[in-house]
Structures are given as structure tokens and as C-alpha cells.
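Q: give me coordinates for this.
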Amino acid sequence: MTEPDWAAWHDAYDQPGSPLERRLRVVQRQVGAALDAGVTRVVSLCAGQGRDLLPVLAAHPRRDEVRARLVELDEHNVDVARSIAPEGVEVVCGDAALLGAYEGAAPANLVLVCGVFGNISDADVRRTIGLLPQLCAPGAAVVWTRSRRAPDLVPQICSWFADGGFEAVSTESGPGDDAYCVGTHRYLGPPVALEAGERMFTFVR
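A: Okay, the predicted model is just below:
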């Protein structure tokens, strides 16, 4: 199987009205709401060029208070993110599936898992959700995305979050055949120690 061009994948963000562009606006709105609520520590899995967080953070009045770690494996995307990352944001070139990549940055108040659940097996989606408490401070928000194309896994994802000690804050879906879901869940459980050697998922495409 040919490895996707993850740099070119970002081009759809620049196409007005594309599903990715619409999804990005919803994610950024949720990120902005979290920053408004006082978030100070952020981690982003498979962060790409940092578009979910960096433009919102740059324009936010509390940007100097926020510390973030973005983890991304594609070197070109890492370079792009580093070129626009403000002080306080660390962009790491590494495997975002490894919990050890977040040592020193977790527990966070905001965890971004965008563009992940559609590229891993259903079993790994469940496993990842089960391990997310290790990245979360109590009360942390997790913002995630998933396509709603059949078979629609979103209801099951929400159930897995509930099983893991999270409460639903919002789910917002886009229209049409390329419908997406942007979900936000809040962690209600206790602190959980980070097991650095654990792998959350493996990309399947």
C-alpha cells in the first residue's frame, strides 16, 4: 500500500467549503472555547502542520500562558509547524502513537486527537480512548474527529469515551456524503500515571 502524502493532504484545508476546511473551522472553534476556559497545557497527536491549534493560539489573548507539545512524524509537516509555532509551543518529530512522546507535557488540559480515528482500526480507536486518561489532567477536554461514512463508528466512539470516564460536551457533524464529526469530551476521572512504553495505535493507511 502506498503511503499517503501527508503534506499534500493538507491542501484541502485551503479549499473553501471542502470537508476538511469545514471540519477545521469546527475544531478551531472548540480549541478557542477551551483556551477561553483557561486551558494552559495542550498536547496534539498526529498534529500535522499544527492548523488545529496554532492559528487559534496566535490570535488568543492568553497565548503567552499556554504551553503545548505537537507530535508529528512527517518531517515536512514538522518544519511547517515549527516555522509558525510561537514561544511555548514545542513541535516534536516523532511517533505520536507512543505515550512516551508526551513525557513532560502530560497531563494536559486539552488533548487534540484530530485526523487519527479515521486512519486506525476500530480496535485501536477503542484502545486509544482507553489510554487517553494518561494524557489528561482531571477536567481536561479531548477534541477528536472521525468521518461519518458507513459504517458510522461515532456512536460507538462516544460509548467508549463514556466507559473511559469521559462526559460528552458536544458532537458536531458536517453535511453530505463526506460528513465528518468533531467531538469534544471532558475527562472526569482521577489522574493516571503515564506508561511511556505503551503504544496507542498503528496507522492502517
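Q: going forward, measure contacts and count neighbours with C-alpha atoms only.
A: Will do.
Q: give me the number of residues near R22?
A: Residues contacting R22 under the criterion other CA atoms under 10 Å number 18.
Q: so what's R127 up against?
A: Contacts for R127 (CA atoms under 8 Å, 6 or more residues apart in numbering) come out as M200, F201.
Q: next helix or strand past the one helix or strand it maps to?
A: Using DSSP states H and E, R127 falls within helix 122-131. As assigned by DSSP H and E, the chain's next helix or strand after helix 122-131 is strand 136-147.
Q: test my guess that T145 contacts L112.
A: No - judged on CA atoms under 8 Å, T145 makes no contact with L112 at a distance of 9.1 Å.
Q: before we compare anything, build this one as well:
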Amino acid sequence: MDWHAWHENYTRTGSTYPLRLAAVQARIREELDRMPPGPLSIVSLCGGQGHDVVGALAGHPRAADTRVRLVELDPRNVEAAREAVRAAGLEHFEAIVGDAADTAHHAGAVPADIALVCGLFGNISHGDIERTVDHCTELVRQGGTVIWTRHREDPDAFPLICAWFEQRGFTRQWVSEPDAGYGVGVHRSTTAARPLTPGVRLFTFVGYDVLRAG
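A: Have a look, this model is predicted:
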């Protein structure tokens, strides 16, 4: 999969990706709106070209308060994210080339107010999804929020992922309708963040095409 070219889905006629992107951006803005005054922080795992977080922050009144760390393995996507950040005039935005599965790349940026886990759960095994959900208790502070995505095609793992979050002290804030053509979930932590575990690999990015074929 060419993950740089994949981002063309956001402009492709008839694609549901623009709808998912709009839903994620709206949820980010809602979270920013509810946050009390003061510094905010966002971490974005496998953040791609930053369409979700850059689009949500551009023009938002809390943009100047918000520090972002975006972790993405493809250097072309990281450069595209940096260009988008410059074009939007955003400050305190760190886009780094790295494997988001390695907890070392999140050190110093967590626990955050918002963790974005978008475009990931459809490309890793169920075991790795649950492991990543478990470590979300390290990625966001108490009262912080995880915004995540996963397709709703059969077998639909969306209800299972919701259950995994809720078993770990997250409360469901919002989920997209099952027939929306995409899946977006918002879960808020009700427990104190655990310390970040160093040297842990959260997941292996397999790819939707491989998982579907299997």
C-alpha cells in the first residue's frame, strides 16, 4: 500500500473518507470547546498527513493553546503534514517520522488531553487492537478523550472495541451511526493515567487488504 497516495481518498468522488474526516474533525473541535482555559495537548498515532488535526485546529480559538505531536512512519506524509501546519499558521505542532507502535515516540507528549487513533484499527489484528486500547490508558489523562476509527464492514468489530474501552474505565461519548459508511468513536477516560510503559510495541501494522484476504 502506498500510504502517501492513499490520502487521495479524501478528495475522491463517492468516497466515504471525506465524511469520516469531517466527523473526526467535528469531534476534535467539540473536545477543544469543552476544555477549560489553559494549555492543551494532542497526540496523533499514525497521523498521516494530519488532515484531521490540522483541519480541526485551523481557525479554532484554542489552536494557540494546543500542542500536538503527530507520529507517522512515511516521511512523505510527515512532510505533507508539516506543509499543512505551515499553511494553517499553527504553532506548537510537532510532526515526526517514527513508528507510532513504539511507545518511545510518545514519551514527553502523554498523557494528553486528546489521543487520535484514526485509520489504525482497520489495519491491525484484533489482539493488537485490544493491546492498543489497553495502552490508551497511558496516552490520555483522566478526563481526556480518545477519538478512534474503524470500518463497519463484516466482521464488524466496532461493538467489541467499544467494550474494550469501557472495560478499561472509558465512557462512550459519541459513536457514528452503523449505516454511516464509516465508523468513528469517542471515549473519555474516567481514571488516572497510568505511566507510559517504555519499550513496548503496541501493534504491527498489517494492512486492511491483508487482513481481509486472511
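Q: R188 of structure 2: which element?
A: Per DSSP H and E: strand 184-189 holds R188 of structure 2.
Q: tell me what that strand is packed against?
A: Packing partners of strand 184-189 of structure 2 (3 or more CA pairs under 8 Å, 6 or more residues apart in numbering; DSSP states H and E): helix 17-34, strand 140-149, strand 170-175.
Q: so which of those is nearest E72 of structure 2?
A: strand 140-149 (15.9 Å; CA to CA).
Q: can you pull the contacts of the aligned partner of W9 of structure 1 in structure 2?
A: Counting by TM-score structural alignment, W9 of structure 1 lines up with W6 in structure 2. Contact partners of W6 of structure 2, counting by CA under 8 Å, 6+ apart, are absent.
Q: any idea how far R76 of structure 2 is from W6 of structure 2?
A: 12 Å (CA to CA, to the nearest Å).
Q: just give me the neighbour total for the closest residue in space to V66 of structure 1 that isn't next to it in sequence.
A: Nearest residue to V66 of structure 1, sequence neighbours excluded (CA to CA, 6 or more residues apart in numbering): T40, at 4.3 Å. A count of nearby residues for T40 of structure 1, using other CA under 10 Å, gives 17.
Q: rewinding a little: now render the helices and strands packed on strand 184-189 of structure 2 as a markdown table, adding distance to H105 of structure 2.
A: A markdown table is the format used below for those (distance: least, CA to CA, whole Å):
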| stretch | distance to H105 of structure 2 |
| --- | --- |
| helix 17-34 | 22 |
| strand 140-149 | 15 |
| strand 170-175 | 23 |
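Q: just those: most buried one?
A: Ranked by mean neighbour count under mean count of other CA atoms under 10 Å, those are led by strand 140-149, which reaches a mean of 24.
Q: E65 of structure 1 versus the residue nearest to V66 of structure 1, what's the distance?
A: 6 Å.
Q: tell me the secondary structure for S44 of structure 2?
A: strand (DSSP: H, G, I helix; E, B strand; the rest coil).
Q: quick one: contacts for it?
A: Contacts of S44 of structure 2 (CA under 8 Å, 6+ apart): V53, V68, R69, L70, V71, A115, L116, V117, C118.
Q: going by neighbour count, which of those residues comes out on top?
A: L70 (28 neighbours).
Q: doesn't that residue belong to a strand?
A: Yes - per three-state DSSP, L70 of structure 2 lies within a strand segment.
Q: next up, the contacts around it.
A: V43, S44, L45, C46, G47, G50, F93, E94, A95, I96.
Q: map R29 of structure 2 onto structure 1.
A: So R29 of structure 2 corresponds to G32, using TM-score structural alignment.
Q: give the closest residue to that match in space, chain neighbours not counted.
A: V56 (6.3 Å).
Q: in which helix or strand would I find the one you found?
A: helix 54-58.
Q: ok, average deviation of that helix from structure 2?
A: Compared with structure 2 after the fit, helix 54-58 of structure 1 shows a mean deviation of 1.1 Å (mean CA distance after the TM-score superposition for structure 1).
Q: can you list contacts of that helix?
A: Q28, V31, G32, L35, R63, I84, A85, P86.
Q: tell me which two in the residues you listed are the farthest apart.
A: Between any two of the contacts of helix 54-58 of structure 1, the greatest separation by CA to CA is 18.5 Å, found for L35 and I84.
Q: ok so, going back, now tabulate the contacts of helix 54-58 of structure 1 in a markdown table and tack on distance to V204 of structure 1.
A: Converted to a markdown table, the contacts of helix 54-58 of structure 1 look like this (distance: CA to CA, whole Å):
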| residue | distance to V204 of structure 1 |
| --- | --- |
| Q28 | 26 |
| V31 | 27 |
| G32 | 31 |
| L35 | 32 |
| R63 | 35 |
| I84 | 29 |
| A85 | 29 |
| P86 | 32 |
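Q: quick check, nearest of these to E103 of structure 1?
A: A85 (19.8 Å).
Q: what is the neighbour count of the nearest residue to that closest one once chain neighbours are set aside?
A: Spatial nearest neighbour of A85 of structure 1, excluding adjacent residues (CA to CA, 6+ apart): L54 at 6.4 Å. Using other CA under 10 Å, L54 of structure 1 is surrounded by 22 other residues.
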